[in-house]
Every structure is written in structure tokens, then in C-alpha cells.
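Trainee: Provide a 3D model corresponding to the input given below.
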Amino acid sequence: MINKPTILLIAVAFIACNKIKSGNELQDKETAYIRSLGLLQDQEQIIKFYSNYKFKNAGNFFTNKRIAKYWIDKKDSSKNEIIFAYYDDILSIDSTTNVPSSNCPYLLVTRKDKSQFKVFVNGKKPVVNAFFTEAIRKWEESIKLTRL
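Mentor: Sure, this is the predicted structure:
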């Protein structure tokens, strides 16, 4: 019989193994699931994706049109969160990479209406930084295009 601390250790190790994926690495059924949550439109492509738990429970990603996250609590739907911001609606994006080891680095997305949400990404620091840099660059490119 496995005791609770061992199960917790196994779970943490499993979660820590989640990796950042490019949109091309997602399976069709994964993309369909994200679409079913209302977080993906036709002609919208996921650029990078990270799940800080199980795929069907948690996802953090950016596309060619938005930054988004979801948390689906299978036991208590009142805790579900499906949050996104189109690039045009974003006022600022700040990255926080220096966090305690028990936390995940994140992007703090501030919308023009001043509401905020966090997009969590974990992994090796250079890979996390690359995710953050690419997401911010995509947003900045979108802003430049809308000003033309």
C-alpha cells in the first residue's frame, strides 16, 4: 500500500514533467477540447501551450489572436475559470520568473478595463523565458498592426 506522502511526491513529479508544447505538438482532440471551451476560433492557431496539471483541467497558452488560460475543476464547477484577452484588449503584460520553488512563473495580463489574470508556465528557465518573450512579442506585433 502506498502512503499519502508517496502519492503526493509522485503527483508533483508528474506535474513537474509537463512541458511547454508548440501548437503543432497538440493532438487534434486536444485542440478540439480547447475549442469546446470557447478559447479557439476558426483561423486561430495556438502558438505555445502549457498545462500546470492535467490537460483537461488546466491550460495556459497564447495564439495568433489572444492569451488564455483555463482551470476546470471536475468536482466543483463553481471553481472553473475560462479567461482570455484578445491582444487588442490588453494594456500590459508583465512576466514574473523569480518565484519560490513551490510556485509557477507567470505572465500577469492586464486588460484595458484594468482586470487581470495570470498565465502560468513552468519548466527550465530559458524555455519559460522563451515562452514569455514570444507571447509578449506576439502582443506587441498585434498592437503595431492595429495602429497602421
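Trainee: drop to CA atoms for contacts and neighbour counts, all remaining ones
Mentor: Noted.
Trainee: Counting by contacts, list what the strand or helix carrying Phe62 packs against.
Mentor: Assignment of secondary structure by DSSP states H and E places Phe62 within strand 58-63. With contacts defined as 3 or more Cα pairs under 8 Å, 6 or more residues apart in numbering; DSSP states H and E, strand 58-63 has these neighbours: strand 46-50, strand 66-71, strand 116-120.
Trainee: Now Asn57. Nearest residue, chain neighbours left out?
Mentor: Ranked by Cα to Cα, 6 or more residues apart in numbering and with sequence neighbours excluded, the top spatial neighbour of Asn57 is Ile72, at 4.5 Å.
Trainee: One more sequence to fold, the one below, so I can look at both together:
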Amino acid sequence: MKKISLVLVIILFSCSKNKIETNDSLKTDDIKYIKNLGLLDDREKIIRFYSEYKNEVAGNFYTDKRICTYWIDERNVSKNQKKIAFYKDVIKLKPNYNPGLTYSKYVEVTKSDGSTFRICMNGTKAEIEDFVNVMILTWKKSVRINQEY
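Mentor: Presented below is the predicted three-dimensional model:
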């Protein structure tokens, strides 16, 4: 029975219609929701966004200021998670393009306090590479600008 359940989960995730999005492709309600979670300022724009499930439940994104992930448990509020790293606090971004059959690709974010979290994404090889490369370039640009002052 457990094998059948695992196969069903794999099939559901592989048939998912979720895609990498931008600020322009996200629904206005999604952006308002993310702002209400306290993960986005009024002047910030989401550069790339991906959800493993529904946008109201799970999100992975980055802006010109920060990298964020959230999980809002629909049944148990104590399981809610929001993780944020402002670029000035990021010391390492490590992509993992081969996490195994049942997992999404991800970038492990390491902060200056030693804590880590993952930003997940899925899509075509080109979409995933774009997601990761733009994230790294945005971080490097932000850090370089902050060091100049």
C-alpha cells in the first residue's frame, strides 16, 4: 500500500501545472497575499516565483532585496514556516540540480548566522537554469552595490 501511495504522489507532482512565474505573470491576489504574509514590500517586485503546490500554501521566490520561502499549513498553523534572507545576509547560494526522483530542484541559501533553507523550483532545464542564474546574479549585484557604500 505504501508503494502505491508513493507512486501516486510522484505522478501528482510530475503532472503538476505549476510553473516558474514572474511579478507580471502572478495574479494580483497572489502578490497581495505574499505582502500580507510580510514577505514583500510595496516597492518590491518578484523576479521569479515557484510553488510546489498552491500559491496560498507554498511559495519560493526572490526579489531585488531578498530570497523567501513559505509554507502555510492549511490544517495546523503551528506548522507554518516563513524563511527570509536579505541579500546582505547571504554568504552562499548552492544549487542542486539532481536532488532525486521525488524532489524539486533547489538552491540552498546559507545566511551569515549559519542557518540554511532551500528555495525550490521545477520546470524545463532552461527555466531552472534561468531561475538559478538570475538569482545568483541578483545576489552578486546587490552585494557589490552594498559594499560600495
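Trainee: What does the superposition give as a TM-score?
Mentor: Overall, the chain-to-chain superposition scores 0.90 on the TM-score scale (TM-score structural alignment, normalised by the length of the first structure); 144 aligned residues with a Cα RMSD of 1.7 Å.
Trainee: sorry, back to before: what's the closest of the helices and strands packed on strand 58-63 of the first structure to Leu145 of the first structure?
Mentor: Closest to Leu145 of the first structure of those, according to Cα to Cα: strand 66-71, at 14.3 Å.
Trainee: which part of the second structure lines up with the closest one?
Mentor: Equivalent residues of strand 66-71 of the first structure are located at 66-71 in the second structure, counting by TM-score structural alignment.
Trainee: what's the mean gap between the matching stretch and the aligned bit of the first structure?
Mentor: Taken against the first structure, stretch 66-71 of the second structure registers an average deviation of 0.4 Å after superposition, with mean Cα distance after the TM-score superposition for the first structure.
Trainee: For the closest residue to Glu108 of the second structure other than its chain neighbours, which residues are in contact?
Mentor: Sequence neighbours aside, Arg118 is the residue nearest to Glu108 of the second structure in space, at 4.5 Å (criterion: Cα to Cα, 6+ apart). For Arg118 of the second structure, the contacting residues are 69, 106-109, taking Cα atoms under 8 Å, 6 or more residues apart in numbering as the criterion.
Trainee: So how do I select the buried members of these in PyMOL?
Mentor: With 16 or more other Cα atoms under 10 Å as the burial test, the buried ones among the contacts of Arg118 of the second structure are selected in PyMOL as follows:
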select buried, resi 69+106+107+108+109
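Trainee: Could you point out which of the contacts of Arg118 of the second structure is nearest to Ile136 of the second structure?
Mentor: Among the contacts of Arg118 of the second structure, Val107 lies closest to Ile136 of the second structure (Cα to Cα), at 9.8 Å.
Trainee: Could you report the separation of that closest one from Thr69 of the second structure?
Mentor: Distance, Val107 of the second structure to Thr69 of the second structure, using Cα to Cα, to the nearest Å: 11 Å.
Trainee: what sits in contact with each of those two?
Mentor: Both Val107 of the second structure and Thr69 are in contact with 118-119, where contact means Cα under 8 Å, 6+ apart.
Trainee: which residues sit against the longest helix along the second structure?
Mentor: For the second structure, the helix that runs over the most residues, judged by DSSP state H, is helix 125-147. If you take Cα under 8 Å, 6+ apart as the criterion, helix 125-147 of the second structure is touched by 20, 48, 62, 64-65, 87-88, 93, 95, 105, 107, 121-122.
Trainee: quick one: which of these has the most company?
Mentor: The residue in the contacts of helix 125-147 of the second structure with the most neighbours, by other Cα atoms under 10 Å, is Tyr62 (29 neighbours).
Trainee: Distance-wise, check the residue nearest to the spatial centre of the first structure relative to Lys118 of the first structure.
Mentor: Computing the C-alpha centroid of the first structure and ranking residues by Cα atoms, centre = their mean puts Asn60 first, at 1.2 Å. Between Asn60 of the first structure and Lys118 of the first structure the computed distance is 9 Å (Cα to Cα).
Trainee: Find residues that contact each of these two.
Mentor: Between them, Asn60 of the first structure and Lys118 share the contacting residues Lys69, judged by Cα under 8 Å, 6+ apart.
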